[in-house]
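> Here is a sequence together with a model predicted from it:
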Amino acid sequence: MTRTIRRAPAGLLGTCAVAVAVIGLLAGCAGTPSGAAVVGSWGSTAAKQPNLTIENDGAFSGTDGCNRLTGRGSIDGDSITFGPIASTMMACTGVDEWLGKAVTGTAKGSTLVVYDLSGNQIGTLDKK
């Protein structure tokens, strides 16, 4: 019995590798939650400025400009409902500690609008 081995043209192999890579990337994106609008880094890293990083699973961490903040919330569409916020308790002067009072946040374009328990807007953070 004689075997015949056929080889694909060299250019075709490169094309197939690219197609497989693209399909892999697209498959990875398929698992991104609908809350991707709130996921990411928000605010400023400048001294005494608030910032917040929100993960796909709702975990968040950051600072109110003085105290470290951390917790886990739930993401729904372009909004997050913050769970209990754990915070350090340092005494700070010249810092508005509004971020520690966050209850919900909604991504509106490149701005995260943050609300308190009464539904009042207490601040905004720009996407980094």
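Looks like it came in fine.
> Could you use CA atoms for every contact and neighbour count after this?
Fine.
> So which residue is dead centre in the protein?
Of all residues in the chain, the one closest to the mean position by CA atoms, centre = their mean is residue 39, 2.0 Å from it.
> what about versus this one:
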Amino acid sequence: MRIVLLAISGMFLAACSTSVAGSWNAAEPAGAHIELSNDGSVAGSDGCNQFSGSWHKDGSTITFSSIVQTEMYCDGVNDWLTQLHAATVTDSTMTVFNEAGENIGELKR
């Protein structure tokens, strides 16, 4: 019984530590998304430009760093997602903040 409980506890802790990894999509603009990999890398698109970098989770806050991006001109595309600096996750919603700490948008699983 003790071995089973330890195994279940270990699976639960592993799931919690990587629960934010995966695909997150914005409602607007079309094609805006980010992909958080378990290795700490992030990649995505604002619907026009591509970006990549790294991410780290500390408690309930995700911090993005070393973000690089393409700089193509795309008429009418809202580039809010390329301003990401930090985020929090509640259930299936990721709230994204810019460097000033302002809420700039949301992504869904």
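That came through fine. Please read these numbers as outputs of a predicted model, since none were measured by experiment.
> What residues does the residue nearest to the centre of the first structure make contact with?
53-56 (CA atoms under 8 Å, 6 or more residues apart in numbering).
> quick one: what's aligned to residue 92 of the second structure in the first structure?
Counting by TM-score structural alignment, residue 92 of the second structure corresponds to residue 110 in the first structure.
> what's near enough to touch the equivalent of residue 36 of the first structure over in the second structure?
Under the alignment (TM-score structural alignment), residue 36 of the first structure pairs with residue 18 in the second structure. Contact partners of residue 18 of the second structure, counting by CA under 8 Å, 6+ apart, are residue 38.
> Turn the contacts of residue 39 of the first structure into a markdown table, columns for secondary structure, neighbour count and distance to residue 102 of the first structure.
Formatted as a markdown table, the contacts of residue 39 of the first structure follow (DSSP: H, G, I helix; E, B strand; the rest coil; neighbours: other CA atoms under 10 Å; distance: CA to CA, whole Å):
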| residue | secondary structure | neighbour count | distance to residue 102 of the first structure |
| --- | --- | --- | --- |
| 53 | strand | 19 | 14 |
| 54 | strand | 22 | 13 |
| 55 | coil | 18 | 16 |
| 56 | coil | 17 | 18 |
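> In what element of secondary structure is the equivalent of residue 93 of the first structure over in the second structure found?
Using TM-score structural alignment, the partner of residue 93 of the first structure in the second structure is residue 75. Under DSSP states H and E, no helix or strand contains residue 75 of the second structure.
> show me what contacts residue 75 of the second structure?
Contacts of residue 75 of the second structure by CA under 8 Å, 6+ apart: none found.
> rerun that using 10 Å as the cut-off
For residue 75 of the second structure, the contacting residues are residue 48, by CA atoms under 10 Å, 6 or more residues apart in numbering.
> Pull up the gap between it and residue 30 of the second structure, please.
13 Å (CA to CA, to the nearest Å).
> Between those two, which contacts overlap?
residue 48.
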